[in-house]
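1. Need a 3D model of the following:
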Amino acid sequence: MESSGWVAVRCIFRGQAEDPGEFVYEERVTLWRDTDVDRAIEKAEAEAETYASETTWPGRVSKYLGLAQAYALSDEPGDGAEVFSLMRTSDLPPAAYLDRFFDSGRERQGDVGGPAELA
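-> Have a look, this model is predicted:
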């Protein structure tokens, strides 16, 4: 697969939640113009440290956790372009997989609908 010269990098952050002893985790994907994935990760991590130092969630400090995952885009960014992909092997059925990794009920997200039933 040939690179488009763009790299998406996902970084993970943690901030203090409203309730003591709980934390808010943020997954943030940024886009970098570079043909070298390692260099794009370096840029993203530098930006992540700045973002974390400047970001507060109602008085709660954010911290970059040091995890960066990169995806080299094969297409130019635009409508329908894939900008990030992470594959994971699992023995979980679809509904349990989504609950475990994406929809535990504690996400700060809206519901726009979706498949009525997952087996």
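2. rest of the way, CA atoms for contacts and neighbours
-> Will do.
3. So what's the residue count around the closest residue to residue 3 other than its chain neighbours?
-> Closest residue in space to residue 3, ignoring its immediate chain neighbours: residue 74 at 4.7 Å, by CA to CA, 6 or more residues apart in numbering. When neighbours are defined as other CA atoms under 10 Å, residue 74 has 16 of them.
4. Also this sequence, please, to line up against the first:
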Amino acid sequence: MVAAGMADGKSWYAVRCVFRWDASEGAPYEERLTLWQAVSMDQAIARAEVEARTYARENGHRYLELAQCYRLDTAGRPGDGDEVFSLLRDSSLGEEAYLDHYFDTGHEHQGTATEA
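-> Alright, predicted model coming up:
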């Protein structure tokens, strides 16, 4: 039995696109991951960017024309625990400084509106 997506040469890709919410207080940035089945990274990015422009237009945001792609190493549909994105970054910062600089600036909007 051939896993879904394998017989047609397609793989799953996660694409991260970056947006600016100009109409929101503070004009925050959004990093958004979407999942695509495609035959190549180029095709996944092209499809993701079409969706990103639509998402931005429909929500009053600006797409900043940055898309980063990651091919999932999965046979068939993604499942529990599958890695969906990875980005390596060289930095001379120590661990705590690195986390503070890139991930814990104090200006993150985390969680959802439905969380208590």
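5. TM-score for these two?
-> Once superposed, chain against chain, the TM-score is 0.81 (TM-score structural alignment, normalised by the length of the second structure); 100 aligned residues with a CA RMSD of 1.5 Å.
6. Give me the three-state assignment for the residue nearest to residue 3 of the first structure.
-> coil (DSSP: H, G, I helix; E, B strand; the rest coil).
7. The residue minimising distance to the centre of the first structure: helix or strand, and which one exactly?
-> The residue lying closest to the centre of the first structure (CA atoms, centre = their mean) is residue 27, at 3.4 Å. Per DSSP states H and E: residue 27 of the first structure is located in strand 23-33.
8. Give me the angle between the helix or strand that that strand is followed by and strand 23-33.
-> Following strand 23-33 of the first structure in sequence order, the next helix or strand is helix 37-54 (DSSP H and E). Here the directions of helix 37-54 of the first structure and strand 23-33 differ by 140 degrees (axes from the mean of the first three to the mean of the last three CA atoms, to 10 degrees).
9. Helix 37-54 of the first structure corresponds to what range in the second structure?
-> Residues 41-58 of the second structure are where helix 37-54 of the first structure aligns, taking TM-score structural alignment as the criterion.
10. and the nearest residue to residue 37 of the second structure once chain neighbours are set aside, which of the three is it?
-> Closest residue to residue 37 of the second structure apart from its sequence neighbours, by CA to CA, 6+ apart: residue 12 at 4.4 Å. Secondary structure state of residue 12 of the second structure, per three-state DSSP, is strand.
11. shouldn't residue 12 of the second structure be in contact with residue 82?
-> No - at 11.0 Å, residue 12 of the second structure does not count as touching residue 82 under the criterion of CA atoms under 8 Å.
12. Mind listing the shared neighbours of those two?
-> Common contact partners of residue 12 of the second structure and residue 82 (CA atoms under 8 Å, 6 or more residues apart in numbering): 72, 73, 74.
13. what's the matching residue for residue 25 of the first structure over in the second structure?
-> In the second structure, residue 25 of the first structure lands on residue 29 (TM-score structural alignment).
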